[in-house]
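Novice: For reference, the sequence and a predicted model appear below.
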Amino acid sequence: MSLQNNASINVTHFIIGGFDTLSRPIAVGVVILITYLLAVLANIAYIMFIISDKRLHKPMYLLICNLAVVDIMYTSSCSPTMIGVLLAGVNTISYVECLIQMCVFHLGTLMESFVLAFMALDRFIAIIYPFHYHSYLTNTRVVVLTFILWFVAWCFVCYMPATVVPLPHCSSRLKYSFCDFPALIRTTCVNPEKYFNEVAIVSFFIFFFTLVFICLSYCAILLFVKLSSNNEKKKMGSTLVSHLICVIVYYCPAFVRSIFTRFGVVLTLEERQGLLIGAVLGPCLVNPFVYCLRTKEIKQKLFKIFKKFNTSE
């Protein structure tokens, strides 16, 4: 660990400087606020639909419910901070709050990939082994496996505070728009490249293997679909499209931000900020609407609610 020339300082608060060069902060803040509220409300509504209807207490809907919980946690880890900076001018955050925000954000990042891989497994079993689906994936097994995934993700995340806390800080100004691992490491008195590379390697293996797992499940399903009837093909295709949209929206910006930048892709500060905001808000907003529009039971429930509302008027 090589210290820079700057003397270390005692940091109790960080100054968020990621939006300092933004020409229209109010407009960006309003967009983030509206998107955040829509994403949170849509995910909460989805969770309430699943909890309130016993017919939806099935493995697939438990996974979708878990994805909604992850989405709320993921976007809520940093969106309120960005909204506070842009709309209220509150550009400081305490050291402890910053560490918590970093952990929650990266926990959400990992859980998004784990849940999407788990959902791919669910669809694989449902389509390839439809008659054994309920014996392979019971509600109890889904809950147990979900808790295991949360535990594994938290074990990976623990590396970050364990790395950052012992390091001396030479600056209290965050270069980015909220507290993530790269932003905090850049405030320390050490060469950040070593830590960036370590995180990039771990991120690469997690993203790569979960994405490969998802792709292999898709290939197996597509091969099976070729041997199926036209009606079955349509139903299976609809299921795959829903999951594929969620996978693309999440993995594309995640790979560019976490992996490709380590292999020569150069992004300006503004490009990185935009990509990061899109990576946080995009999946959390898209996921509930995708599954809502493509899930028969949810559409029927919404139709009944709207019909009841119109009748009461």
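Specialist: Ah, there it is. Numbering: from 1, shown residues only.

Novice: from here on, contacts and neighbour counts on C-alpha atoms
Specialist: OK.

Novice: Buried residues, stretch 142-157. List them.
Specialist: 142-143, 146, 149-150, 153-154, 156-157 (16 or more other C-alpha atoms under 10 Å).

Novice: In this protein, mark out all the strands, start to finish.
Specialist: Counting by DSSP state E, the chain has strands at residues 13-16, 92-94, 173-174.

Novice: Residue 61: which of these is closest?
Specialist: Closest of the strands of the chain to residue 61 is strand 92-94, at 36.8 Å (criterion: C-alpha to C-alpha).

Novice: one more structure, for comparison:
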Amino acid sequence: MVPAYPCKKYLIFVIRSPGYAEAQNHTHVSEFHLIGFSEDPELQPLLLGLFLSMYLITVLGNLLIILAVTSDSHLHTPMYFFLCNLSLADMGFTSTTVPMLIVDIHTHSSAISYTGCLTQMSLFLLFGCMDDLLLTVMAYDRFVAICHPLYYQLIMNPRRCSFLLLVCFVVSLLDSLLQNFMVLGITCFKGMEISNFFCDSSQLFSLNCHDTFSYDVIIYLIGIIFCVFPMSGILFSYSKIVSTTLRVPSPGGMYKAFSTCGSHLTVVCLFYGTAFGVYLSSSFSLASQSCAVASVVYTVVTPMLNPFIYSLRNRDIKRAMRRLLSKATSPQLFHFMWRKAVN
């Protein structure tokens, strides 16, 4: 005889939040797709030639600045020491984005791995912050040279110059690491498409499927630190320079003071002007094309123009370049190289 047990039925309800289905579709991606430029096959050869030529001009121009300064003992001064490091930062700044862009155009591929994206973003932030801080240090150097000329060698001694360069590097590295760790903390992304031709931290934060308020606050604080404080230092330095220069009785001394600052001031205006252009285009424009074009001006055109600005407006740099080119094209050098090749 089989015992009769009461038959009980249980109805189980699974309650899911409204964003559950959406969160299920957002996972941690292994690669991203850069959609900064048009994929029209007719434009690809033109873009390839344009970016390749601009990159070569940038690297060669900044290398000439470095070689001219290092080969001429008359230019071993704090101003040209910081100029060499600015040229190195410019080469690193443009080398983090343009070579990969050239390869992507050549291979017709827009994919970049997650690790490669983080690496590119970290190097881009490192060299970009180095540019920003070095321009501030160069403004301070001009301020000491013009406003306190008698104490210039004492204040801007080699130890202090090396210390200022180390501070620029350490602060830039900390900013790069901070934003890198913030991106690593993102557990899921809304998609894989980045509306630019390189991995930008702001674009990656916008792909976060969770609340981005804390990220936005930190990014704005970083922007204030690396924009407001350096700009304030540069404006303060040039306000003191202008007030000191206007008290110079001789027109020749006034012209010399302004000419030494003209190149640096032009580069500062170009750097911050294009940076604000990128910020405004990314904030108020939804089109990826406009943001990419503004980024090209900021990351490619500005480092390319810096060597021309410094060499065309600086007599010492032009003399050093003439000596460097004359040594490079001397018959003795060709004869020496020929003997080395034969032997």
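Specialist: All right, it came through fine. In this text, all values refer to a predicted model and were calculated from it rather than measured experimentally.

Novice: Provide the TM-score value for the superposition.
Specialist: Overlay of the two chains. TM-score (TM-score structural alignment, normalised by the length of structure 1): 0.90; 310 aligned residues with a C-alpha RMSD of 2.4 Å.

Novice: quick one on the thing from earlier: with distance to residue 137 of structure 1 and mean neighbour count as new columns, can the strands of structure 1 be given to me in JSON lines?
Specialist: Converted to JSON lines, those look like this (distance: least, C-alpha to C-alpha, whole Å; neighbours: other C-alpha atoms under 10 Å):
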{"stretch": "strand 13-16", "distance to residue 137 of structure 1": "45", "mean neighbour count": "20"}
{"stretch": "strand 92-94", "distance to residue 137 of structure 1": "43", "mean neighbour count": "17"}
{"stretch": "strand 173-174", "distance to residue 137 of structure 1": "45", "mean neighbour count": "20"}
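
Novice: Throw those into TSV and include distance to residue 293 of structure 1, thanks.
Specialist: Converted to TSV, the strands of structure 1 look like this (distance: least, C-alpha to C-alpha, whole Å):
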stretch	distance to residue 293 of structure 1
strand 13-16	38
strand 92-94	39
strand 173-174	40
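
Novice: residues near the counterpart of residue 305 of structure 2 in structure 1, how many?
Specialist: Alignment note (TM-score structural alignment): residue 305 of structure 2 maps to residue 286 of structure 1. Close neighbours of residue 286 of structure 1, defined as other C-alpha atoms under 10 Å, add up to 18.

Novice: right, and residue 286 of structure 1 touches residue 247 too?
Specialist: No: applying C-alpha atoms under 8 Å as the test, residue 286 of structure 1 and residue 247 come out as separate, 10.6 Å apart.

Novice: Leaving out chain neighbours, which residue sits closest to the residue mapped onto residue 155 of structure 2 from structure 1?
Specialist: Counting by TM-score structural alignment, residue 155 of structure 2 corresponds to residue 136 in structure 1. Leaving aside its chain neighbours, residue 136 of structure 1 sits nearest to residue 125 (7.9 Å; criterion: C-alpha to C-alpha, 6 or more residues apart in numbering).

Novice: Go ahead and confirm residue 128 of structure 2 touches residue 95.
Specialist: No: contact between residue 128 of structure 2 and residue 95 fails when scored by C-alpha under 8 Å: they sit 11.5 Å apart.

Novice: Identify the residue spatially nearest to residue 301 of structure 2, adjacent ones excluded.
Specialist: For residue 301 of structure 2, ignoring the flanking residues on the chain, the nearest one in space by C-alpha to C-alpha, 6+ apart is residue 54 at 7.6 Å.

Novice: Please tell me how far that neighbour sits from residue 92 of structure 2.
Specialist: Going from residue 54 of structure 2 to residue 92 of structure 2 by C-alpha to C-alpha, to the nearest Å gives 14 Å.

Novice: so what's the most centrally placed residue in structure 2 up against?
Specialist: Of all residues in structure 2, the one closest to the mean position by C-alpha atoms, centre = their mean is residue 128, 2.7 Å from it. Neighbour list for residue 128 of structure 2: 89, 93 [criterion: C-alpha atoms under 8 Å, 6 or more residues apart in numbering].

Novice: Same check on residue 122 of structure 1?
Specialist: 59-60, 137 are the contacts of residue 122 of structure 1 under C-alpha under 8 Å, 6+ apart.

Novice: Matching residue 39 of structure 1 against structure 2, which residue comes up?
Specialist: Aligned partner of residue 39 of structure 1 by TM-score structural alignment: residue 58.

Novice: How many neighbouring residues does the closest residue to that match other than its chain neighbours have?
Specialist: Spatial nearest neighbour of residue 58 of structure 2, chain neighbours left out: residue 304 (4.2 Å); criterion: C-alpha to C-alpha, 6+ apart. A count of nearby residues for residue 304 of structure 2, using other C-alpha under 10 Å, gives 24.

Novice: was I right about residue 304 of structure 2 contacting residue 51?
Specialist: No: between residue 304 of structure 2 and residue 51 there is no contact under C-alpha under 8 Å: 11.1 Å.

Novice: What's residue 205 of structure 2 aligned with over in structure 1?
Specialist: Using TM-score structural alignment, residue 205 of structure 2 pairs with residue 185 in structure 1.

Novice: For that match, give its distance to residue 235 of structure 1.
Specialist: Applying C-alpha to C-alpha to residue 185 of structure 1 and residue 235 of structure 1 gives a distance of 48 Å.

Novice: ok, these two, which is more surrounded?
Specialist: Neighbour count, other C-alpha under 10 Å: between residue 185 of structure 1 and residue 235, residue 185 has more, with 24 against 12.

Novice: on that earlier part again, out of the contacts of residue 122 of structure 1, list just those in helices.
Specialist: 59-60 (DSSP state H).

Novice: Can you lay out the contacts of residue 122 of structure 1 as a markdown table showing distance to residue 8 of structure 1 and neighbour count?
Specialist: Converted to a markdown table, those look like this (distance: C-alpha to C-alpha, whole Å; neighbours: other C-alpha atoms under 10 Å):
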| residue | distance to residue 8 of structure 1 | neighbour count |
| --- | --- | --- |
| 59 | 51 | 20 |
| 60 | 51 | 19 |
| 137 | 53 | 18 |
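
Novice: Now do the buried residues in stretch 19-38 of structure 2.
Specialist: Of the residues in stretch 19-38 of structure 2, 26, 32-37 count as buried by neighbour count, 16+ other C-alpha under 10 Å.

Novice: closest to residue 116 of structure 2 among these?
Specialist: Nearest to residue 116 of structure 2, judged by C-alpha to C-alpha, of the buried residues of stretch 19-38 of structure 2 is residue 32 at 9.6 Å.

Novice: counterpart of residue 274 of structure 1 in structure 2?
Specialist: By TM-score structural alignment, residue 274 of structure 1 lines up with residue 293.

Novice: Tell me who's in contact with its match.
Specialist: Contacts of residue 293 of structure 2 by C-alpha under 8 Å, 6+ apart: none found.
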